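A.B. asks: Sequence plus predicted model, see below.
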Amino acid sequence: MQMNIPPRNTIRLTRRGRLALVVAGTVVAGTAVAVPLLTLGSGHDEAKPATLVIPEGWRASQVYDAVDTALKLPPGSTRKSIGKAGLKLPNDAEGNPEGYLFPATYPLRKGETPESLLRFMVDTANKKFNAAPVAAGAQYHSMNVYQAVTIASIVQAEAATKADMGKVARVIFNRLDRGMPLQMDSTINYALHRSTIRTSQDDTRIESPYNSYQRMGLPPTPIGNPGEEAMRAVLDPPSGEWLYFVTVKPGDTRFTTDYAAHMRNVAEFNALHQPTGQAQPPSRSPRQSTASPQPVGH
């Protein structure tokens, strides 16, 4: 198991650290995590422009393709424009906007460019993520906002429903707290530029900083662009000791603390999804968002 993760990507949460934060900031942090994130109002222009919908969980590559299509530009145009867009990203992002292309419904006004759309998305994310409740909630869990966005992106990709998001977030915190690798299939999918419900043993051995089976801590960047529900789940997850979960079938996600019970659940999942010559269930991909994107206005 490889352990050489850059310090900024490794988050180790201890109960002692959390208790210290609670004692030192019960009023500020303890109440802030329950406050809703800042919500932007939509514009009230009489002439309604065309819009671009960015669903929760889309990867940056999907956003770039959607902008190219919406603006009728050659493929790859938006990706090439990142360097000159002047995006106000956190230092930890190192110029990579993954996680900060906020999912919403964006108006397409006359003269819109890839740079202006990307700036609008990142500015919207900053308004959401830089709000005081988010910073306080991140501090409460001994992490910075960029790490919170990274965890939220995993929650967005892994949770089968909005109701599961809080428990998925708790599993991530519990595994980090115990020094366990995350072992999240969504990070493997991101590394392999795919979306699938099946991960092979060979997949878990790939050389990638996003291989959360082989590497400790968080991946170096978010693995998609999370919405507000996923972020709320990270800031205020339910209490629980869960360490494992698997969605056996739609509407049946099983969380457990017991590895043997988890393996029985995995065996049931495998039995249900064995190739039988019939069409396989569709993979749950970032395109299948768990919440309706909210409209925003310039």
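C.D. replies: Arrived safely.
A.B. asks: contacts and neighbour counts: CA atoms only from here.
C.D. replies: Noted.
A.B. asks: For residue 100, give me its contacts.
C.D. replies: Listed by C-alpha atoms under 8 Å, 6 or more residues apart in numbering, the contact set of residue 100 reads 89, 121, 122, 125, 126, 225.
A.B. asks: at 7 Å what do you get?
C.D. replies: When contacts are counted by C-alpha atoms under 7 Å, 6 or more residues apart in numbering, residue 100 touches 122, 125, 225.
A.B. asks: Let me see the contact set for the nearest residue to the last one once chain neighbours are set aside.
C.D. replies: Nearest in space to residue 225, with sequence neighbours left out and distances taken as C-alpha to C-alpha, 6 or more residues apart in numbering, is residue 99 at 4.1 Å. Shown here is residue 99, whose contacts under the criterion C-alpha under 7 Å, 6+ apart are 149, 153, 222, 224, 225, 226.
A.B. asks: Same list (those) but as TSV, adding neighbour count, distance to residue 215 and secondary structure.
C.D. replies: TSV is the format used below for the contacts of residue 99 (neighbours: other C-alpha atoms under 10 Å; distance: C-alpha to C-alpha, whole Å; DSSP: H, G, I helix; E, B strand; the rest coil):
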residue	neighbour count	distance to residue 215	secondary structure
149	28	19	helix
153	29	18	helix
222	28	15	coil
224	32	19	coil
225	30	22	coil
226	32	22	coil
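A.B. asks: Can you tell me which of those residues is nearest residue 110?
C.D. replies: residue 225 (25.9 Å; C-alpha to C-alpha).
A.B. asks: Which parts of the stretch 1-150 of the chain are helices?
C.D. replies: With DSSP state H, counting those that start in this stretch as the criterion, the stretch 1-150 of the chain has helices at 15-32, 60-70, 77-80, 114-129, 132-140, 145-158.
A.B. asks: one more structure, for comparison:
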Amino acid sequence: MKQNKKTISILTAIICLLLGGFLWQGIYLPKSSNGAPPLAGRVVGGLESKAENLFLIEKGQGLQEISENLEKENLIKSKIFFELYVFFNKKQNQLQAGGYFLSLSMNVPEIVEKFVSGKIAKVKITVPEGFTIKQIEEKINELFNTTRTVLVVLRVGDFKNEFGFLTGTPDDLTLEGFLFPDTYQFFYNESSDEIARKMLKNFEKKLDLNLKEEIEKQGKSIFETVIMASLLEKEIKTLGDKKLVSGILWKRLENGIPLQVDATITYISGKKTTEIPKEELEVDSPYNTYKYLGLPKGPICNPGLKSIEAAIYPEDSNFWYYLSKPDGDTIFSKTLEEHNIAKAKYLR
């Protein structure tokens, strides 16, 4: 009888040790990446060390759904281990919604600590000069592997009370032209309004008092200047050429001559091409600078500081025409005859 009790005690101890070891491995050893399928969370250039995979916890998700998603994305060995750890440590109501950078080298306690800390994932993004608002939106959503950022629906009227430089810009326009191209850090859970506001604040900072005073001195508005800057951004490469073209375009405006800027046509069509069919020059759009006199209805991209400065400080010349060669160089002409000769030479 004593022998049986001893045997049972030994077996119980062995089972407990095995079970304890099993639980310890599942909880404290990280998930191995060997043979694991690709993670559902997009691999992005995170700013945190050892953080590569963006894992999302949506608002309203409970422990079971979170653990299932972790298991599905191969970040933990089993959802059971995760749920047991959270339950016994009374963390069920402390897991915060948001995006988190996780790696396969993290164990369950480290992952839980991330979720409890609320340190939402932050992504570094560089917005190139000349990007449209649509391109900015697409780039942010691609990095966060989501479709939640929607910048194209935001309107100038929603931000006028906060940003004085928007005075004079029609309320119904998008923020095209004013989302300053730069390098930013965005949190996963930042709303479209917050992202736009961060970029507008940067625009306000870059357009300093001296530039604003010069615009006012010339009798122009910030809105007109940004439209011109957006044309220069899309049309011309170098700062020197931008200033010359700025002088040409302002001069054409003052003399009632159509601007005939090709970039306004590609903005309407959305095509990425330098070859514009003749019929597209007749498209009825307030952005068509071939069909209508004056500046287009609004900016056609988000220009950088050099283009804004070129719009503010144009260079006078005897030129009335210009064209961009396929290699990006700019050819200037004084007469229409010279311009047509240049077109035949460089664009045929």
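C.D. replies: Everything's here; your move. Bear in mind that the values here come from a model prediction, so they are computed numbers and not experimental data.
A.B. asks: TM-score for these two?
C.D. replies: For this chain pair, the superposition-based TM-score is 0.69 by TM-score structural alignment, normalised by the length of the first structure; 224 aligned residues with a C-alpha RMSD of 2.4 Å.
A.B. asks: if we can go back for a sec, hey, which of the helices of the stretch 1-150 of the first structure is tucked in deepest?
C.D. replies: helix 145-158 (a mean of 27; mean count of other C-alpha atoms under 10 Å).
A.B. asks: equivalent range in the second structure for the helix or strand just after that one?
C.D. replies: Going down the chain from helix 145-158 of the first structure, the next helix or strand is helix 162-177, by DSSP states H and E. Per the alignment by TM-score structural alignment, helix 162-177 of the first structure matches residues 239-254 in the second structure.
A.B. asks: and if you look at stretch 212-230 of the first structure?
C.D. replies: Residues 289-307 of the second structure are matched to stretch 212-230 of the first structure when aligned by TM-score structural alignment.
A.B. asks: Can you measure across that stretch, start residue to end residue?
C.D. replies: Start to finish, the residues bounding stretch 289-307 of the second structure are 19 Å apart (C-alpha to C-alpha, to the nearest Å).
A.B. asks: for stretch 154-168 of the first structure, same thing?
C.D. replies: From start residue to end residue, stretch 154-168 of the first structure stretches across 9 Å - C-alpha to C-alpha.
A.B. asks: Would you pull up how far stretch 121-128 of the first structure lies from the middle of the chain?
C.D. replies: Here stretch 121-128 of the first structure is found 15 Å from its chain centre; the criterion is C-alpha atoms, centre = their mean, to the nearest Å.
A.B. asks: Where in the second structure does that stretch fall?
C.D. replies: Stretch 121-128 of the first structure maps onto residues 199-206 of the second structure, going by TM-score structural alignment.
A.B. asks: wait, what's in contact with the equivalent of residue 223 of the second structure over in the first structure?
C.D. replies: Alignment note: residue 223 of the second structure maps to residue 146 in the first structure; criterion TM-score structural alignment. Going by C-alpha under 7 Å, 6+ apart, residue 146 of the first structure touches residue 92.
A.B. asks: now do the same end-to-end measure for stretch 127-134 of the second structure.
C.D. replies: 12 Å.
A.B. asks: Not counting that stretch itself, show me its contacts.
C.D. replies: Stretch 127-134 of the second structure has contacts (C-alpha under 7 Å, 6+ apart) with 136, 151-152, 176, 181-183, 233-234, 300-304.
A.B. asks: start and end residues in the first structure for that stretch, please.
C.D. replies: Stretch 127-134 of the second structure corresponds to residues 54-61 of the first structure when matched by TM-score structural alignment.
A.B. asks: Just checking the distance from that stretch to the centre of its chain.
C.D. replies: For stretch 54-61 of the first structure, the distance to the chain centre is 10 Å (C-alpha atoms, centre = their mean).
A.B. asks: OK, contacts around the residue lying closest to residue 234 of the first structure once chain neighbours are set aside?
C.D. replies: Leaving out its chain neighbours, the residue that sits closest to residue 234 of the first structure by C-alpha to C-alpha, 6+ apart is residue 169, at 5.4 Å. Applying C-alpha under 7 Å, 6+ apart, we find residue 169 of the first structure in contact with 155, 233, 234, 237.
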